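>>> Quick check, what structure comes out for this input:
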Amino acid sequence: MPATGTGRRTAAPRTVLRVKSPQALLTEAGHDDEGHGLKRTMGLWQTVAFGIGAVVGTGIFVVLGDVVPKAGPAAVVSFALAGLTCVFSALAFAELAAAIPVSGSSYSYAYASLGEGVAWLVGWCLLLEYGVSVSAVAVGWGQYLNELLHSVFGWQLPAALSNPPGSGGVVDLPALVVVLLAALLLIRGVRESARAAVVMMVVKLGVLALFVAIALTAYHADHFADFAPHGMAGIGAGASLAFFSFIGFDAISTTGEEVKNPRRNLPLAIVLCMAAVTLIYCVVAWAAVGAMPASEIGKHRAVLAVIVDQVTGSSAGGIIVAVGAVVAIASVVLTVLYGQTRILMAMSRDGLVPKVFERVSPRTATPVANTWIVGGVFGLLAAVVPLDVVVNLTTIGTLAILVVVNISVIVLRRRRPDLPRFFRVPLYPVTPILGIAFVLYLMWGLGASTWIQFGVYLVLGVALYFAYGHRKSKLRNAGS
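Just a heads-up that it's a prediction; the model follows:
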């Protein structure tokens, strides 16, 4: 009896640390079997559009008014610093996505390098990055939709039906509707969703390009005279806030089982997406500060609309920015909701969440039940729960995932030098180490209260793992 008890006490740590081989992940995903359910229908540019669709959302439309008061005109540098942080980690994602092109993204990479326990916590953090952020982003959709309806038609939805409780309403019906519409489009097929993502990307980038063109007609170089009034501390604080605008770039890696020629197209799409988004954000920030003094930008929530109104002397700004925001938010909801369903499908294959999440419809080649469950849960969350308080928690959870991904590159290089790598992080190991350092710098800037919230969230995740995931783990049960 004592021996049995000892065995039980030591079995848990062994399972928590046990890794799953990349070959096993590829086999379970049906990498070499076209009959596994998911179909490879997305080309390179559709994948890039999916990535840009997941990133360019409400962030640049509203977060500029938060970054500039911290950094001043150096907000351009803050966006560049946040983008650089993502670029280092994007290179890590590119290497791992090319070597292990499966839907699990960072969850699967952690499983192959750091073990099941870390993989579970990564999946737990991905619920923040994908699921909760979908709800938080969807809340803003109704607000911009109302602004657009008011500007064009002179009427809008009543506050009781367009705001969650605590924000002047009873239920945020538009938030629920946009999530459910995204779910409906996703279950119809990835090809249709990718086409919609391309169209929405073109519209919102066109709106941002129009903003830059208008803002540059009122450009004043003297607005940059006091470039960094709060020094590097202000730039760093601004970068921590600006990072929220980049959340979702890793959604590209969740398309690993539905992208054509994934070993080539995944790393290329990730790098192209991050380069494009960083450039777009920096140009928009530069044009905005050039058109309006930094001391004024922080006074306006919809600052892009205000700048266009002032420059043109009309109310066109509200309409232009509202159109861009409505399309941008819809595209973010679509692509990030897609990423959440694929993460849960990968976790279900490993037995860590219920089997319903891994079932793929033979008719649509999509996880229908998974998509409706995710859409229903997070749509309802957006409709009835104020989510402003979890923005920083979402950010720190996403940053923690990037730390794990960079560490995974280093661990797999040491443990699995034989693993075929169709893309390699340049300047290894400097690049992943810099990626970790930049991420930790941004995490530090989020403050003590956010760290405390994150610690509580992780403890809850550990409790759920041992209550369900650890007992149901296929890896554990196969080895027992």
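>>> can we go C-alpha only for contacts and neighbour counts from here?
Fine.
>>> where do the helices sit along the stretch 1-150 of the chain?
Remark: helices assigned in the stretch 1-150 of the chain by DSSP state H, counting those that start in this stretch are 2-17, 22-28, 44-55, 58-62, 64-71, 75-99, 106-113, 116-126, 133-153.
>>> R188 is nearest to which of those?
helix 44-55 (16.3 Å; C-alpha to C-alpha).
>>> who does the closest one touch, helix- and strand-wise?
Judged by 3 or more C-alpha pairs under 8 Å, 6 or more residues apart in numbering; DSSP states H and E, the packing partners of helix 44-55 are helix 190-216, helix 262-291, helix 316-349.
>>> Look up the closest residue to V462, ignoring the ones flanking it.
Excluding the flanking residues, the one nearest V462 by C-alpha to C-alpha, 6 or more residues apart in numbering is L121, at 7.3 Å.
>>> Next: G83.
T278 (5.2 Å).
>>> Isn't that neighbour up against C86?
No. Assessed by C-alpha atoms under 8 Å, T278 is found out of contact with C86, at 9.0 Å.
>>> quick one: which of the two has more around it?
Between T278 and C86, counted using other C-alpha atoms under 10 Å, the more crowded position is C86 (27 against 20).
>>> What separation is there between the spatially closest residue to F378 that is not a sequence neighbour and V332?
Nearest non-adjacent residue to F378, counting by C-alpha to C-alpha, 6+ apart: S135, 5.6 Å away. Separation of S135 from V332 (C-alpha to C-alpha, to the nearest Å): 11 Å.
>>> and what of A276?
16 Å.
>>> Then Y338?
For Y338 relative to V332 (C-alpha to C-alpha), the value is 10 Å.
>>> Then F249?
Counting by C-alpha to C-alpha, the gap from F249 to V332 is 10 Å.
>>> Over to L185?
For L185, the distance to V332 - C-alpha to C-alpha - is 13 Å.
>>> next one: Y281
16 Å.
>>> go on, Q143?
16 Å.
>>> Which one's more surrounded, those two?
Counting neighbours by other C-alpha under 10 Å for Q143 and for V332 shows that V332 has the greater number, 30 against 22.
>>> this one next, for a side-by-side:
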Amino acid sequence: MIPIAGSAYTYAYASIGELAAWIIGWDLILEYLVGAATVSVGWSSYMTAFMKDAFNLTLEPKWTNAPVSWEKDNFTFSDSYFNAPAFFISVVVSVTIYFGIHTTAKINNYLVAFKVLVLLIIIFSMIPFIKPANYQPYIPEETGGVNGMLQGASTVFFAYIGFDSVSTTAQEAKEPQVNLPVGIMATIVISTILYVGIR
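This next block holds a predicted model:
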């Protein structure tokens, strides 16, 4: 029996067995680990730049960078301690989630509305500056050709992380059989349009 609310792990466990669910469960942990780490480090970079531009305050690099980095196909150690802003935002998000789905959903709705509004302002304000000549050739060889295009497309991975987590909110939906598929497909379409518009 498949529960009303669950996740990809739960559905896999109920439909194709424990081993497949175990593999999918660890895949989900890895997916969210990579996604959360990338987003928190990106937020740290934005925060550091904002503090510099808005308040002329330069944060100590030893507290805004990782102690280990990947350079020239090797791990290298730096003099940095750890990325404090990234750790801070991870703690804030974790504490927010602790207070429950209703509080988290409300905060998330406000943040998403704000982000979409900002993206729409950027997209429409940049329309007059579009130069069709820049699209010829569409896949320039000097930027890597098809290989470069595929490398750029790999960044889209981060734009689509988390859509499966919508299934965990099934119990909160009024008509999950109807609203969940519509919600998932709508978010994918809207995210795609915004992503293409920004790019």
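>>> ok, back up a step: out of the helices of the stretch 1-150 of the first structure, which gets nearest to V404 of the first structure?
Among those, the nearest to V404 of the first structure by C-alpha to C-alpha is helix 106-113 (6.9 Å).
>>> And the contacts of the closest one?
When contacts are defined by C-alpha atoms under 8 Å, 6 or more residues apart in numbering, helix 106-113 of the first structure is touched by residues 19-22, 25, 93, 96, 100, 102, 116, 118-120, 122-123, 343, 346-347, 401, 404-405, 408, 411-412.
>>> And for stretch 133-152 of the second structure?
Residues contacting stretch 133-152 of the second structure (C-alpha under 8 Å, 6+ apart): none.
>>> Show me how far that stretch is from its chain's centre.
Put simply, stretch 133-152 of the second structure sits 25 Å off its chain's centre (C-alpha atoms, centre = their mean, to the nearest Å).
>>> Quote the end-to-end distance of that stretch.
Stretch 133-152 of the second structure: ends 20 Å apart by C-alpha to C-alpha.
>>> now swap in stretch 434-452 of the first structure and tell me
Start-to-end span of stretch 434-452 of the first structure (C-alpha to C-alpha) is 25 Å.
>>> and it, which stretch of the second structure?
Aligned by TM-score structural alignment, stretch 434-452 of the first structure falls on no residue of the second structure.
>>> quick one: contacts of that stretch?
With C-alpha under 8 Å, 6+ apart as the criterion, stretch 434-452 of the first structure contacts 85-86, 88-89, 236-237, 239-240, 392-393, 396, 399-400, 402-403, 406-407.
>>> So which bits of that stretch are buried?
G435, I436, F438, V439, L440, Y441, L442, M443, G445, L446, T450, W451 (16 or more other C-alpha atoms under 10 Å).
>>> Likewise for stretch 81-97 of the second structure?
F82, N83, A84, P85, A86, I89, S90.
>>> tell me, it lands on which residues of the first structure?
Stretch 81-97 of the second structure covers residues 170-186 of the first structure once aligned (TM-score structural alignment).
>>> Tell me which residues touch the residue most central in space within the second structure, please.
Closest residue to the average C-alpha location of the second structure: F158 at 4.7 Å, with C-alpha atoms, centre = their mean. Contacts for F158 of the second structure (C-alpha under 8 Å, 6+ apart) come out as G35.
>>> what does it align to in the first structure?
With TM-score structural alignment as the criterion, F158 of the second structure matches F244.
>>> And G17 of the second structure, by the same measure?
Match for G17 of the second structure (TM-score structural alignment): G115.
>>> now the helices and strands packed on helix 44-55 of the first structure in CSV, with distance to A160 of the first structure?
Converted to CSV, these look like this (distance: least, C-alpha to C-alpha, whole Å):
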stretch, distance to A160 of the first structure
helix 190-216, 29
helix 262-291, 34
helix 316-349, 20
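>>> related to what we said a few turns ago, separation between the residue nearest to V462 of the first structure and A75 of the first structure?
In terms of C-alpha to C-alpha, L121 of the first structure sits 33 Å off from A75 of the first structure.
>>> So between those two, which is more surrounded?
A75 (31 against 22).
>>> so who does the more buried one touch?
Contacts of A75 of the first structure (C-alpha under 8 Å, 6+ apart): L64, V67, V68, I235, G238, A239, A285.
>>> Quick check, the last one in contact with V76.
Yes. Between A285 of the first structure and V76 there is a contact under C-alpha under 8 Å: 5.6 Å.
>>> In terms of neighbours, single out the busier of these two.
More crowded of A285 of the first structure and V76, by other C-alpha under 10 Å: V76, with 27 against 24.
>>> Now go through the buried residues of stretch 81-97 of the second structure and say which are in helices.
Under the assignment DSSP state H, the buried residues of stretch 81-97 of the second structure contribute A84, P85, A86, I89, S90 to helices.
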